[in-house]
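[1] sequence and predicted model, in that order:
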Amino acid sequence: MAKPSKWRQAVQRIVKSEMSVRGVKYQGLSDRLAEIGIEQSADNLRNKVNKGIMGADLLLQILMVLNARPLSMENLVEILTDLEREDG
């Protein structure tokens, strides 16, 4: 299977990091999204996050319900740089 793009990996890291900081698992994320009228099963969210593939609207909704920390350009560059280093 082809390796996901750096951008998809960045999405994955950002969402997983915010979930981890708040101690939120996929079912909890599903529940939080349901509170704002967004129906996504825990399994569906897990698949989308692990692949780093989701619509911009869902990404923003996830970041909102997680009360995510602001993502600065510097943070994004740092994530992408780390991914480049890992590719070696």
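    Noted; the coordinates are in hand. Numbering: from 1, shown residues only.
[2] going forward, measure contacts between C-alpha atoms and count neighbours the same way
    OK.
[3] taking the centroid of the chain, which residue is nearest it?
    Central residue check for the chain by Cα atoms, centre = their mean: the C-alpha nearest the mean position is that of Val15, 2.3 Å away.
[4] ok, second structure coming up, stack it against the first:
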Amino acid sequence: MDSVNWRLVVQRLIKSEMSLKGIRYQELSDKLLEIGVSQTADNLRNKVNKGILGADLLLQIMLVMDIKKIERERLKEIAKSLQKEG
């Protein structure tokens, strides 16, 4: 797991959760604004695509998307799939 690009893991994790819940970037932006976090849809798209979120924004996204937990095994699966691609 040394050579894992963790930014790509973050990217895939958030994108998969958004897909599972049917949430688009504009809706995510709106949900964040409801809790006082101002992020445009374009800004979120850029941050997610680059996998460069601060811990605070990641937690805020998890909160508004109602992500109850991130399982260790899921992170390992994403990381392994990225290693196979690389």
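    Nice, thanks for sending it over. The structure displayed is predicted, hence computed values, not measured ones.
[5] can you calculate the TM-score here?
    The TM-score (TM-score structural alignment, normalised by the length of the second structure) is 0.91; 83 aligned residues with a Cα RMSD of 1.1 Å.
[6] ok, back up a step: just how off-centre is the helix or strand that contains the residue nearest to the centre of the first structure within its chain?
    Val15 of the first structure is part of helix 6-22, with elements assigned from DSSP states H and E. The offset between the C-alpha centroid of helix 6-22 of the first structure and the centroid of the whole chain comes to 4 Å, using Cα atoms, centre = their mean, to the nearest Å.
[7] buried set for it?
    Judged by neighbour count using 16 or more other Cα atoms under 10 Å, the buried positions of helix 6-22 of the first structure are Lys6, Arg8, Gln9, Ala10, Val11, Gln12, Arg13, Ile14, Val15, Lys16, Glu18, Met19.
[8] one more: stretch 77-86 of the second structure?
    Those would be Ile78, Ala79, Leu82, for stretch 77-86 of the second structure by 16+ other Cα under 10 Å.
[9] out of those residues, which are inside strands?
    In this view, those have no member that belongs to strands under DSSP state E.
[10] same list (the residues you listed) but as a markdown table, adding distance to Ile70 of the second structure.
    Putting these into a markdown table (distance: Cα to Cα, whole Å) gives the following:
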| residue | distance to Ile70 of the second structure |
| --- | --- |
| Ile78 | 12 |
| Ala79 | 14 |
| Leu82 | 18 |
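[11] list the residues that contact Ser17 of the first structure.
    Contacts for Ser17 of the first structure were tallied using Cα atoms under 8 Å, 6 or more residues apart in numbering; there are none.
[12] hang on, the earlier thing: same list, the buried residues of helix 6-22 of the first structure, but as JSON lines with distance to Pro70 of the first structure please.
    Written out in JSON lines, the entries for the buried residues of helix 6-22 of the first structure read as follows (distance: Cα to Cα, whole Å):
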{"residue": "Lys6", "distance to Pro70 of the first structure": "20"}
{"residue": "Arg8", "distance to Pro70 of the first structure": "19"}
{"residue": "Gln9", "distance to Pro70 of the first structure": "18"}
{"residue": "Ala10", "distance to Pro70 of the first structure": "15"}
{"residue": "Val11", "distance to Pro70 of the first structure": "14"}
{"residue": "Gln12", "distance to Pro70 of the first structure": "16"}
{"residue": "Arg13", "distance to Pro70 of the first structure": "14"}
{"residue": "Ile14", "distance to Pro70 of the first structure": "11"}
{"residue": "Val15", "distance to Pro70 of the first structure": "12"}
{"residue": "Lys16", "distance to Pro70 of the first structure": "15"}
{"residue": "Glu18", "distance to Pro70 of the first structure": "10"}
{"residue": "Met19", "distance to Pro70 of the first structure": "14"}
